[in-house]
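Undergrad: return atomic coordinates for the entry below.
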Amino acid sequence: MTPHTTFAIIGAGSAAEAHARALSGCADASLAAVWSTGRDRLTAFAQRHRTRAAGGLDEILSDDGIDAVIIATPSGTHEAYVVQAAAAGKHVVCEKPLDVTTAAAQRAAAACARACVLLYPVFQLRFWQAVTRIRGALARGELGRLLHVRTSVTCNRGESYYRSGWRGTWALDGGGCLMNQAIHAVDLMHAIAGDASEVCGWTAERDHPGLAVEDTACALMRFASGAFGLVQATTATRCEIPLRCEVTGTRGTVALEGDRITRWNLGEDAGAAMGDPGGDHGGDHGTAQSHDPLRALLLDAAAAMRGASPAVTAEDGVRAVGTVCAIYTHAQSQDRRSSSTRADEALGQARA
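TA: Alright, predicted model coming up:
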């Protein structure tokens, strides 16, 4: 019988809601408590999800019946909560990003390593069935030598979204659409292509007057393997499109939109499987709706707490923050003598 894992959530916003819903469908994991600094929101959350509203953070951290905490607070507060949880001997599942700077993310990872507890960044796109099949094809050599990875993040975020008090700030959000939304795409590119050795990027505020951070961005990446990457992101459009990713190797191209394969042109199959490839090439359309990537992530984290190898590591979380920060370094640079920034220090820190 699989041991039962008990979680508590720190935070009571939209990310916390997603985690509570994911846990509600788990046979081998459950939500034992929630705590938030906002009392009214905390009470409503606890009632909605039929769980205990803790009287304080110490109540959760001192509860021996809680195995792990899920940190779902504003990004710039993550390190502080991770450090406290690790000191209390709790495993940690932390929403993306681990924090808003590479140094803070590294400190969070180091605190968990010292305490011998798990730090598991929330990058649930790795659990999309389409992503699993593309990574499998790449690992088996079916794509040949990797050439390009291209991602696009297209989101509709209105003025009310940025009036939350912390979103769209450097201190608590760490940036705009790159750090908040497109960090999922950056992690996916790392999962497919490995470490980035060189980046350059451009950011702009295009449709949110007065916003301190970017609502539109584009970045280029060169990976240690020699492959190239492109990530485009915006929260300035009126439409919402699932994340798109296209992977090209010397033997062909595969692509996804959300958890659905939209192109599968490889070797002898080139041109024969486009749109809905079916078979082993695409997601299982009959079960895709019942597959919850976040639930799969939480169950993988629970298994890792018992000694299994995690699908997402603390190093992955640090690396994603480091790459985004390196892109910002280039975008904000006043040095126009070079068309790109190697950002060796930021990227090196992310891999340290």
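Undergrad: only C-alpha atoms from now on, for both contacts and neighbour counts.
TA: Noted.
Undergrad: distance of the residue nearest to residue 146 when sequence neighbours are not counted from residue 256?
TA: Nearest residue to residue 146 in three dimensions, chain neighbours excluded: residue 249, at 4.2 Å (Cα to Cα, 6 or more residues apart in numbering). Distance of residue 249 to residue 256, computed by Cα to Cα, to the nearest Å: 15 Å.
Undergrad: again, but for residue 17
TA: On the measure of Cα to Cα, residue 17 and residue 256 end up 27 Å apart.
Undergrad: the more surrounded of those two?
TA: Neighbour comparison, residue 17 and residue 256: the larger count goes to residue 256, with 23 against 17 (by other Cα atoms under 10 Å).
Undergrad: any idea how many residues pack against residue 303?
TA: Residues near residue 303, counting by other Cα under 10 Å: 16.
Undergrad: helix, strand or coil for residue 55?
TA: Put simply, residue 55 is coil when judged by DSSP: H, G, I helix; E, B strand; the rest coil.
Undergrad: just checking, what packs against the biggest helix by length in the chain?
TA: If you go by DSSP state H, the chain has its longest helix at helix 314-332. For helix 314-332, the packing partners by 3 or more Cα pairs under 8 Å, 6 or more residues apart in numbering; DSSP states H and E come out as helix 102-115, strand 119-121, helix 177-180, helix 183-193, strand 196-204, helix 344-351.
Undergrad: that helix relative to strand 196-204, how many degrees between them?
TA: 50 degrees (axes from the mean of the first three to the mean of the last three Cα atoms, to 10 degrees).
Undergrad: buried residues in helix 314-332, which are they?
TA: By 16 or more other Cα atoms under 10 Å, the buried positions in helix 314-332 come out as 314-331.
Undergrad: here's the other one to compare against:
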Amino acid sequence: MNETGFNIAVVGAGMASAPHLASLLALQDRATVRHVVARSEERAGAFARRLPHARVTLDLDTALADEHVDGVLLLTPPNTHLELGARIAAAGKHLLVEKPIDVTTSRARELVALCDARGIVAAAVLQHRTRDASRKLRELLDARALGEIHSASIAVPWWRPQSYYDEPGRGTLARDGGGVLMTQAIHTLDLFLWLVGLPDDVFCYAITSRAHRMECEDTVAGVMKYRNGCVASLHASTAIFPGFPERIEISGSKGSATLGGGRLIVQYMDGAVLEEGETASLGSGANPMAFSHHAHQAVIDNFIEAATHGAEPVASLRSALDVHLLIDALIASSANYRPMPVNPGSSS
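TA: As a prediction, the model looks like this:
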């Protein structure tokens, strides 16, 4: 870190950049944005205008050549992450990348390996892990407060209008790497895996409903099975009007936990009840940006802390590979009409 504090270059200034801008404005006492890089000078200028030290450039190499830049926030479309991330890693800059890591697991693995080889801190914007309710539930599960886990469910009942998918590239394999699983449900799936780990195998149906015209899936129904016999159901969709908060339910031998919309409720068999967090809007409806920036702020703050002190970030890029493996298995199960193992060695 430089004497002037942690210095950041932001790469990408599209729709997904809005909560990041709000977060960076709130973190100005900790970090300085020195460069905003984008293909559109107009978009980059609109982002940089509110940041007093930010310079606009269309050239990534200009930002990477700045010796004062400590880390890069990569907010470009998923299919650009490997190539841009490789250049960022080669320059020795720490990397925080929007989800997913890239459009395929093999490309995601390659980026993780490049970051590891350079010894940089690399993290993903998987902000659900940072919420107070999420962290409390993980603490309880680590302490086995719910006992032996025997069943769980994941629901992402969201809505997106057709106009959302009419944007070129959206919901395609080439740009996004998939549909509802890779773009919307990835946050809740990642959080679930962060809480309970990868299952052994899955069975799934992934379809494109009549609600949308798009290349990839907008609705998924499946089940995951764990070695201890626990089963978890999954329903994720962007075809459920008007859209409802995502929800995770976990049941064990001592009680059950419900985590939804940023709020945790735990009900123990002895009658005790624990509540944590506050219900918040999470972009489940027609406006995908209708949510607070505070979880994004927490991810960026954690990234700065990890990069400054050489610590493990809350959502390391390597740990984010797990959700890619799960999504691969779910899609493969649907394509092959049979259960599929979740293979940590797969490279699709």
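Undergrad: show me what the residue nearest to residue 146 of the first structure aligns to in the second structure.
TA: Aligned counterpart of residue 249 of the first structure in the second structure: residue 252 (TM-score structural alignment).
Undergrad: if I pick its match, what's in contact with it?
TA: Shown in contact with residue 252 of the second structure (Cα atoms under 8 Å, 6 or more residues apart in numbering): 146, 147, 148, 149, 150, 151.
Undergrad: would you mind measuring from the second one to residue 134 of the second structure?
TA: Translated: residue 147 of the second structure. From residue 147 of the second structure to residue 134 of the second structure the distance is 18 Å (Cα to Cα).
Undergrad: these two: which has the busier surroundings?
TA: Neighbour tally, residue 147 of the second structure and residue 134, criterion other Cα under 10 Å: the higher count belongs to residue 134, 23 against 15.
Undergrad: tell me if the more buried one really is in a helix.
TA: Yes. Counting by three-state DSSP, residue 134 of the second structure falls inside a helix.
Undergrad: if we ignore the residues flanking it in sequence, what's nearest it?
TA: residue 128 (7.0 Å).
Undergrad: aligned to residue 43 of the second structure, what sits in the first structure?
TA: By TM-score structural alignment, residue 43 of the second structure lines up with residue 41.
Undergrad: now residue 125 of the second structure
TA: Residue 125 of the second structure maps onto residue 122 in the first structure, by TM-score structural alignment.
Undergrad: assess the claim that that match and residue 71 are in contact.
TA: No. With contact defined as Cα atoms under 8 Å, residue 122 of the first structure does not count as touching residue 71 (9.7 Å).
Undergrad: wait, what's in contact with the match of residue 43 of the second structure?
TA: Neighbour list for residue 41 of the first structure: residue 12 [criterion: Cα under 8 Å, 6+ apart].
Undergrad: can you classify it by secondary structure?
TA: Residue 41 of the first structure is classified as helix under three-state DSSP.
Undergrad: list the buried residues in stretch 74-88 of the second structure.
TA: The neighbour-count check on stretch 74-88 of the second structure (16+ other Cα under 10 Å) flags 74-82, 84-88 as buried.
Undergrad: where does that stretch end up in the first structure?
TA: Stretch 74-88 of the second structure maps onto residues 71-85 of the first structure, going by TM-score structural alignment.
Undergrad: that older thread, tell me how many other residues surround the match of residue 125 of the second structure.
TA: 25.
Undergrad: once you drop chain neighbours, what's closest to it?
TA: In space, residue 122 of the first structure is closest to residue 95, 4.8 Å off (Cα to Cα, 6+ apart).
Undergrad: same thing with residue 194 of the first structure?
TA: residue 223 (6.6 Å).
Undergrad: make sure that neighbour is actually in contact with residue 193.
TA: Yes. Residue 223 of the first structure lies in contact with residue 193 (Cα under 8 Å); the separation is 6.7 Å.
Undergrad: higher neighbour count, these two?
TA: residue 193 (24 against 20).
Undergrad: ok, that one - contacts?
TA: Residue 193 of the first structure makes contact with 146, 149, 223, 225, 227 under the criterion Cα under 8 Å, 6+ apart.
Undergrad: go on, residue 15 of the first structure?
TA: Residues near residue 15 of the first structure by Cα under 8 Å, 6+ apart: 72, 95.
Undergrad: follow-up on the earlier one: need the helices and strands packed on helix 314-332 of the first structure in TSV with distance to residue 154 of the first structure, can you?
TA: Putting these into TSV (distance: least, Cα to Cα, whole Å) gives the following:
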stretch	distance to residue 154 of the first structure
helix 102-115	25
strand 119-121	22
helix 177-180	9
helix 183-193	11
strand 196-204	15
helix 344-351	26
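Undergrad: and these, which is most packed in?
TA: Comparing those by mean neighbour count (mean count of other Cα atoms under 10 Å), strand 119-121 ranks first with a mean of 29.
Undergrad: and for that strand, what's in contact with it?
TA: 91-98, 109, 112, 301, 310, 312-314, 316-317.
Undergrad: that strand against the second structure, how far on average?
TA: Overlaying the second structure shows strand 119-121 of the first structure at a mean distance of 0.8 Å from the equivalent residues (mean Cα distance after the TM-score superposition for the first structure).
Undergrad: quick one: contacts for the equivalent of residue 188 of the first structure over in the second structure?
TA: Alignment note: residue 188 of the first structure maps to residue 191 in the second structure; criterion TM-score structural alignment. Counting by Cα under 8 Å, 6+ apart, residue 191 of the second structure touches 128, 129, 134.
Undergrad: tell me, what residue is most central in the second structure?
TA: residue 126 (3.1 Å; Cα atoms, centre = their mean).
Undergrad: quick check: closest non-adjacent residue to the residue mapped onto residue 229 of the first structure from the second structure.
TA: By TM-score structural alignment, residue 229 of the first structure lines up with residue 232 in the second structure. Counting by Cα to Cα, 6+ apart, residue 232 of the second structure lies nearest to residue 152, which is 4.4 Å off, once chain neighbours are set aside.
Undergrad: how many other residues sit next to that neighbour?
TA: The local packing of residue 152 of the second structure (other Cα under 10 Å) involves 22 other residues.
Undergrad: quick one: secondary structure of it?
TA: strand.
Undergrad: show me what it aligns to in the first structure.
TA: So, by TM-score structural alignment, residue 152 of the second structure is matched to residue 149.
Undergrad: residues touching that match, list them.
TA: Neighbours of residue 149 of the first structure in contact, by Cα under 8 Å, 6+ apart: 189, 193, 227, 228, 229, 230, 245, 246, 247, 248.
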